[in-house]
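> fold the following for me, if possible:
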Amino acid sequence: MPAIASSTVWLIIKQKESRKFIQERLEKQDSDIFIAYHQQQTCGFVQLYFSFSSLSISPTIILNDLYVSISHRQKGIATQLMQYGKNLPIMHRQ
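Take a look at the predicted model:
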């Protein structure tokens, strides 16, 4: 039983750290998060970071996080989220 309690505490700490990290990224405009909805229910998200590639000498988008809930997988939602990110005009972020 103590192992479950310590795991729960660890999860709560990680959730708080994650929320703080995401809030800081959004406040500093380091990244954008796009959320997918199906029938007014959140079903996934993608987090994109805007950067510049010295190799291609152009602005770039880094897809760092992509999540789709289990009940919504295999329905093309992840593909749509990635496609949305791919089609973003990245010049406005530079």
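
> when you work out contacts or count neighbours from here on, use the C-alpha atoms and nothing else.
Fine.

> which secondary structure element is home to Lys20?
In this assignment (DSSP states H and E), Lys20 forms part of helix 2-27.

> now that helix: buried residues?
Ile22 (16 or more other CA atoms under 10 Å).

> which strands and helices lie in contact with that helix?
Packing contacts for helix 2-27, counted by 3 or more CA pairs under 8 Å, 6 or more residues apart in numbering; DSSP states H and E, involve no helix or strand.

> let's see this one next, to set against the first:
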Amino acid sequence: MTRKANIQDLDQLTNLFDQYVVFYKNPSNYEKHNAYLKERIENNEAIIFVASEDENPDKIIGFALIYVTFSSLALNKILILNDLFVDPSVRKKGIGEKLIAQTEAFAKELGSKTIRLRTAKSNNAAQKLYHKMGFVREDYLYSYDLTVS
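From the prediction side, this is the model:
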């Protein structure tokens, strides 16, 4: 089962989010991650979908964190699927697929035709899922980041 997260989900969501950032070689910091997610939820700055198993709907086992933005080239809204994570103990059960499907349904609801994401080059399991779900790896554009200090 997937649904939109609410403030009551914050503790469980933070636990999963903390695992997610550690996966990407960032330090664990429950308090900082909790404050970040709380701010996104309270200020409606992101859409967060959470997943649970049907037999235990109160236990969150995955999430998708999405930002809505715009594309000048598409002249439309696009969704940035910024973070997708499923608890390692329940992977390969279709949870990631359900979260992506929920994101796709949300995109259609908004009238957006594009969902964009990035993942680590070494994250082969995620890449396999994204290809399976119809994502196409972009080879035309490069992605650049500038760290501002």
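
> still on that earlier bit, can you name the next helix or strand after the helix holding Lys20 of the first structure?
That would be, after helix 2-27 of the first structure and using DSSP H and E, strand 31-38.

> and the angle from the helix holding Lys20 of the first structure to strand 31-38?
110 degrees (axes from the mean of the first three to the mean of the last three CA atoms, to 10 degrees).

> and helix 2-27 of the first structure, how far out from the chain's middle?
16 Å (CA atoms, centre = their mean, to the nearest Å).

> now swap in stretch 73-91 of the second structure and tell me
On CA atoms, centre = their mean, the centre of stretch 73-91 of the second structure falls 4 Å from the chain's centre.

> which part of the first structure matches that stretch?
Using TM-score structural alignment, the residues of the first structure aligned to stretch 73-91 of the second structure are 55-73.

> show residues contacting that stretch.
43-53, 77-78, 82, 85-86, 90-91, 94 (CA atoms under 8 Å, 6 or more residues apart in numbering).

> what are the ranges of the helices in the second structure?
10-23, 30-42, 95-110, 124-132 (DSSP state H).

> right, so of those helices, which gets closest to Phe49 of the second structure?
helix 95-110 (6.8 Å; CA to CA).

> and the longest strand along the second structure, what's buried?
Assignment by DSSP state E gives strand 56-71 as the longest strand of the second structure. For strand 56-71 of the second structure, the neighbour count (16+ other CA under 10 Å) marks Ile60, Ile61, Gly62, Phe63, Ala64, Leu65, Ile66, Tyr67, Val68 as buried.
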